[in-house]
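Chemist: Fold the following.
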Amino acid sequence: MKLSIIIVNYNVKHFLEQCLHSVLKAVKNCSAEIFVVDNNSVDGSAQLIREKFPNIQFIHNTQNVGFSKANNQAIKLAKGEYILLLNPDTVVEEDTFKKVVDFMDGHPEAGGLGVKMIDGKGTFLPESKRGLPTPWVAFYKMFGLSKLFPQSHKFGKYHLSYLNENEIHEIDVLAGAFMLMRKTALDKVGLLDETFFMYGEDIDLSYRIQQGGFKNYYFPETTIIHYKGESTKKGSLNYVKVFYNAMIIFAKKHFPGGKAGIFALLIQLAIYFRALISISKRIIEKIVVPLIDGLLIFAGFWLITPIWENLHFGRADYYPKEFLQFVVPVYILFFLFGILFSGGYKKPVSLYKILRGIVWGLISILLVYSLVDEKFRFSRALILLGTTWSSFAVITFRLLFHWFKIKGFRLDIKSARKIAIVGHSKEAERVKQILEKTQIESELAGFIALDNSDKGKNYIGELNQLREIIRINRIDEIIFCAENLSSAEIIRAMLDLTQLDIDYKIAPPESISIIGSNSIHTAGDLYVVNVNAISKTSNKRKKRLIDIEFALIFLISSPLLIWFYKQKANFLKNIAGVLSGKKSWIGYIPESETFETLPCLKSGVLNPADMFPELTLDKEKITQLNILYARDYRALTDAGLLLKAWKNLDRK
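Modeler: Next up is the predicted model:
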C-alpha cells in the first residue's frame, strides 16, 4: 500500500461529499486506502458515508475528540508507505496523489510535503508554505509587520512570503489541510500531539519531523482548493485565544525556558492587543452610523428652525436656545431608537426598516408631546418638518454610500445573480433544477459547453471562451459540473480567471448540493435543496417551540384526551419523548430513500403523509412530501398537521 488518506470530518457533510468524489478520482492513479473519521457530526455525515461511500474505512466517534486524536486513530490503522492528512473542505486534482508520491519517492530525505492551495475564488493561500513561528517571527506576524513587508526575509518568515509560490522550496511548517508524511518519519518522531485540540498540531509535528532529521517541502506542481472552513472564525476573539494558546503550548514544549517565557509574554500581549482592536472596532462600528444620523438630523433642525421662526413669527429667535440644546437632542434619540428597534441598523441596509423606525420615533415624540407640560411643548410643525428632513437625510446618506460601494452600507436589494453552468446537457440541466429548488435569487445566463460536440439551444459558448463569455454576458457566478469536468480543469479555469470578480461553485455528481467560494461559514457558499428551510437555526427553534407548546397542551388536557386513544401508554410516552427532546411531533415519512440528502430530524409521531390520509403513497410521492416539508418549513404546517391528525398521537 503506497498511500493512506485520512480525513477528519465535523459537521461539513456536503463539503466532505465533494472532497471524497475528488479523492476517489485521484486514487485511481495510486495504490491507496481512504479513512474518514467523524467527530460525532449531527448533520447526517455518517449516513452519507454509509450510503454513498460504503467502501471507505469509516471511524464514527461518539464525541468530538479533536483533530489530533481523530487523525491518530486512523494513522494507527493505516498501512500506507505515506500518510496524508486531508481536510474535508478540499478538492484535489486527479493526478495530485501520483505527483506527490513520485516526488517523495525521488527525495528520500523528505519527511513531509505540502502543496499549493487556493481558496474558492482561485486566490493563492499563503499558509501553503510557512516558517517556524519562533518568538520574533510570531511577533512580526501578530503585530502586522509580516503583512506590511511581505518580501522581507526578516519580517516575511511566517508565511515565507518572499519565496516564489510557483517553485519547489524547503519549508518548516506544513499546512494541516494537506499534510503528506512518510510513515517511517512518523514511526521515528511520533504521531500528532493530542495536547493540541485544535490548531498548532501541524506546526508541532512539522517541527518534530525536522528534528528527526527529515526535510519538509512545499510542492506547487499540483494545486488543491481549500475552502478554509475552520471551526472558529479567524476574525473572532475566540479564534485568537485558541490559536495563540496553541502557540504557547508549542513554545513551552520546544523552546528553552527563557525563550518560552518571552514567547508566552508576546502572545499574551498579542491577545490583549487584538482584543483591544476588536472591541474598539466593534464599538466604532456600532456607534458611527447612529452618530452620523444624529448629526444629520440635528443639522436639519438647526437650519429649519430659524427659517420657520421667520416665516411664522417674523423673527429668528422666537424659541429659546434650550430648544436646540436639549429638546432637539431628545427628538433625535427617539428617532435613533426607533430606527434601532425597527432593525434599521442591521446589515444589509433596509430603507424600509429605517423609514419605519423614523415613523416610530415620530409617534413616540407626539405621544410624549401630548403628555408633557405646555412650557415644554414647542411646534408640532417643526416636529413634522424635522421628521421629513430626517427621512430625506438618513435615506440619502445610505444611498450615497451604497452608490460609492462603501463597505457596510450595501442596501438590502435582492438582485438576481447571473449564473452560467459549465457541463454537458444532461448534467447541466440537473444542476439547473437544483438551483430552481434552492429558492436562490438567480438568473441563468445559459450553459457553457466543454467542446463543440455537445451544444443545445441554451448554450452560450465553450469552455475555452470562458473569459469572453463572462465579460459579454456579465456573469456573476460560474457553476462547474464535476461529473463532466476534472478537478484539474476546474482549478485551472479558476486560476486563469483569478483577476476577475467572479464566484465559483462546484456541483458534485449525484448530489443535491452545489458548493462554492471562500468559506464554509459564509452564507450563500452552499446551495442545497434545503438551503432556506428546516435546516435554518430559526426554523429549528420554531419547530422545537411548537413541539413543547403542543406537548404541554396535550399534557394538561391528558385527563380528558387520553380516553380518545386506544394506546394510552403510547400517547403519554410520546408527550414525554417530545418534552425531553428525544422525539418531535412531526418527522419525515418512514421508509424514504431521501434521508441522507435531507437535514436530520428527530423521529416524529406524525409525518407529512398524515395531511393526506386519502392519498396512496408510492416511493416517489413519499420522497416529494419529505423534500417539500424540509425545504419549505412553516410552523403553521406543524400546527395544522397536529390539529388535523391529533387522533394518531398514540402512534408507536
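Chemist: Only C-alpha atoms from now on, for both contacts and neighbour counts.
Modeler: Fine.
Chemist: pretty sure Leu180 is in a helix, no?
Modeler: No. Leu180: not assigned to a helix; according to DSSP: H, G, I helix; E, B strand; the rest coil it is strand.
Chemist: can you pull out the helices in the stretch 551-652 of the chain?
Modeler: Using DSSP state H, counting those that start in this stretch, the helices found in the stretch 551-652 of the chain span residues 568-580, 619-631, 635-644.
Chemist: how about this one, so we can line them up?
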Amino acid sequence: MLQWDLVTITYQNQSTLNRFLAPWLSDDQRFCLWVVDNGSKDTTVAQLKAQLKNTQYEFNADNRGYASAANQGASMGYFDYIVFINPDCFAGPDDIEPMVEYLRDNPQTGLAGCRVLNEDGHLQPASCRRLPTFWRVFIHMSGLYRLGLPGINKSAHNAETSGYVEAVNGALFVVRRDLFEQLGGFDTDFPLHFEDLDLMRRCLNAGYRIHYQADVRATHLKGQSSTRSDLIKQWKKQGIQRYFSKHRPRWEQWILNRLLVLF
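Modeler: Here you go, the predicted model:
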C-alpha cells in the first residue's frame, strides 16, 4: 500500500479549515496528516484541537514563515512521500494517490503536481509553470502575457496534457522524502513566496524531473489567510529577489531590482 505524509501550514484559516480537514479525518491508512499552525489568533487552533489528535499538530507561538513551518511539518512524518497542501486547497486521498503512484513508478521524477482550479472550475494559470527569468517576470508583471507572449505560467492549452514541466502549483504537490531531505528542505530565507519555485529549481538541478498530471484536480481558493495585502506584496518582492540572487545572473538581478520599483 502506498503511503504518504500530508503536511499543511495554517495561519488564520478559520473560514476554510473545516472544509479542508473533512476528507482527511477518516481512518484511511494511506496517509498521516500533520499540521503546523503559525501563531493564529482566530479560531484556527481551537478547530484543530477539536478535530485532531494532539500528536498530529504543533503550534508555534508566532509566525515563523511558511518555509520554516513546512520543514517542521515534514519532520513530523516518516513516509517515503510528502504532500504539501495549503489549507485553502481542497482535495482528498483519491486525488493524491495517482501522483504518489507516478513517483513510485518513475524513480527519476522527484516531484509531482496537478491541475489546480478556482472555485468556479476555471483553471488557475499557475497549475503548470516555467521557472522565473527576467524576461518571463517582465512579461508577467507588465501584462504582456495577455497578448500571447510566454511568461511564467503556461497556457490553458498546455495544461490539458500531462507531462514534464519546470514547475507546478505550490498549493499542492508531492515530493520524495529522500530528495526533500537531500535538498535540505525549503530555504527558510524565503519569507512566504517563491520558496516552492526555489525547491523545484533545486530538484531539477539535482537531476530529477517534475511531472504535471492534468487528470488530477484540486480546488484552490487562494488568499484565504487573513494577512495584510501590503505585507504579502513585500514578501513577494523579497521572495523574487531571493530567488534571483540564488539562481539568475547578476545582470538580471540588477534589472529586476529596478523593475520592482515600477510595479
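Chemist: Would you give the TM-score for this superposition?
Modeler: TM-score of the superposed chains, computed with TM-score structural alignment, normalised by the length of the second structure, equals 0.91; 262 aligned residues with a Cα RMSD of 2.2 Å.
Chemist: if we can go back for a sec, okay if I get the helices of the stretch 551-652 of the first structure as TSV plus distance to Ser128 of the first structure?
Modeler: Rendered in TSV, the data for those read as follows (distance: least, Cα to Cα, whole Å):
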stretch	distance to Ser128 of the first structure
helix 568-580	47
helix 619-631	38
helix 635-644	46
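Chemist: Between these, which one is closest to Leu113 of the first structure.
Modeler: Comparing those by their distance to Leu113 of the first structure (Cα to Cα), the top pick is helix 619-631, with 43.0 Å.
Chemist: hang on, the earlier thing: compare the helices of the stretch 551-652 of the first structure and report which one is nearest to Leu85 of the first structure.
Modeler: Proximity to Leu85 of the first structure (Cα to Cα) singles out helix 619-631 among those, at 34.4 Å.
Chemist: So what does Asp105 of the second structure match up with in the first structure?
Modeler: Residue pairing (TM-score structural alignment): Asp105 of the second structure is matched to Gly106 of the first structure.
Chemist: thinking again about what came up before, so which of the helices of the stretch 551-652 of the first structure comes closest to Lys121 of the first structure?
Modeler: Closest to Lys121 of the first structure of those is helix 619-631 (Cα to Cα; 28.1 Å).
Chemist: Give the buried residues for the closest one.
Modeler: Of the residues in helix 619-631 of the first structure, those scored as buried under the neighbour-count criterion (16 or more other Cα atoms under 10 Å) are 622-623, 625-631.
Chemist: related to what we said a few turns ago, which ones are touching the match of Asp105 of the second structure?
Modeler: Residues counted as contacts of Gly106 of the first structure (Cα atoms under 8 Å, 6 or more residues apart in numbering): none.
Chemist: Distance-wise, check it relative to Val100 of the first structure.
Modeler: Summarising the geometry, the distance separating Gly106 of the first structure from Val100 of the first structure, computed by Cα to Cα, to the nearest Å, is 10 Å.
Chemist: now Lys281 of the first structure
Modeler: Computed as Cα to Cα, the Lys281 of the first structure to Val100 of the first structure distance reads 43 Å.
Chemist: The two - which one has more neighbours?
Modeler: Regarding Lys281 of the first structure and Val100, a neighbour count based on other Cα atoms under 10 Å identifies Val100 as having more, with 20 against 11.
Chemist: And the corresponding residue of the first structure for Asn60 of the second structure, how far from Gly229 of the first structure?
Modeler: Residue pairing (TM-score structural alignment): Asn60 of the second structure is matched to Asn61 of the first structure. With the distance defined as Cα to Cα, Asn61 of the first structure ends up 20 Å from Gly229 of the first structure.
Chemist: quick one, which of those two is more surrounded?
Modeler: A count of neighbours by other Cα under 10 Å puts Gly229 above the other of Asn61 of the first structure and Gly229, at 18 against 13.
Chemist: so what corresponds to the more buried one in the second structure?
Modeler: Residue correspondence, TM-score structural alignment: Gly229 of the first structure in this structure matches Gly223 in the second structure.
Chemist: Is that match in a helix, a strand, or coil?
Modeler: Reduced to three states with three-state DSSP, the structure at Gly223 of the second structure is coil.
Chemist: list the buried ones in the biggest strand by length in the second structure?
Modeler: If each strand of the second structure is counted by residues according to DSSP state E, the longest one is strand 209-220. For strand 209-220 of the second structure, a neighbour-count test (16+ other Cα under 10 Å) marks 209-214, 216-220 as buried.
Chemist: Stretch 97-114 of the first structure too?
Modeler: Residues 97-101, 104, 110-114 are the ones in stretch 97-114 of the first structure that count as buried (16+ other Cα under 10 Å).
Chemist: so how far is that stretch off the chain centroid?
Modeler: Per Cα atoms, centre = their mean, to the nearest Å, the displacement of stretch 97-114 of the first structure from the mean C-alpha position of its chain is 33 Å.
Chemist: now swap in stretch 287-297 of the first structure and tell me
Modeler: Between the mean C-alpha position of stretch 287-297 of the first structure and that of its chain there is a distance of 31 Å (Cα atoms, centre = their mean).
Chemist: which residues of the second structure does it align to?
Modeler: Following TM-score structural alignment, stretch 287-297 of the first structure has no partner segment in the second structure.
Chemist: who's in contact with that stretch?
Modeler: When contacts are defined by Cα under 8 Å, 6+ apart, stretch 287-297 of the first structure is touched by residues 332-333, 336, 345, 386, 389-390, 393-394.
Chemist: what angle do the longest strand of the second structure and strand 172-176 make?
Modeler: Comparing the axes of strand 209-220 of the second structure and strand 172-176 via axes from the mean of the first three to the mean of the last three Cα atoms, to 10 degrees yields an angle of 150 degrees.
Chemist: how big's the offset between strand 209-220 of the second structure and the first structure?
Modeler: Relative to the first structure, and after both are superposed, strand 209-220 of the second structure has an average distance of 1.0 Å to its aligned residues, where the measure is mean Cα distance after the TM-score superposition for the first structure.
Chemist: Show me what that strand is in contact with.
Modeler: Applying Cα under 8 Å, 6+ apart, the set of residues contacting strand 209-220 of the second structure from outside is 88-91, 95-96, 98-99, 108-119, 121, 128, 159-168, 171, 200, 203-204.
Chemist: just checking, next helix/strand downstream of that strand?
Modeler: helix 229-247 (DSSP states H and E).
Chemist: What segments of the second structure are strands?
Modeler: Listed in chain order, the strands found in the second structure under DSSP E are 4-10, 31-38, 57-60, 81-85, 89-90, 109-117, 128-129, 163-165, 167-168, 172-176, 209-220.
Chemist: ok, back up a step: of all the helices of the stretch 551-652 of the first structure, which one is nearest Ile469 of the first structure?
Modeler: When the helices of the stretch 551-652 of the first structure are ranked by proximity to Ile469 of the first structure, the top entry is helix 619-631, at 32.9 Å, counting by Cα to Cα.
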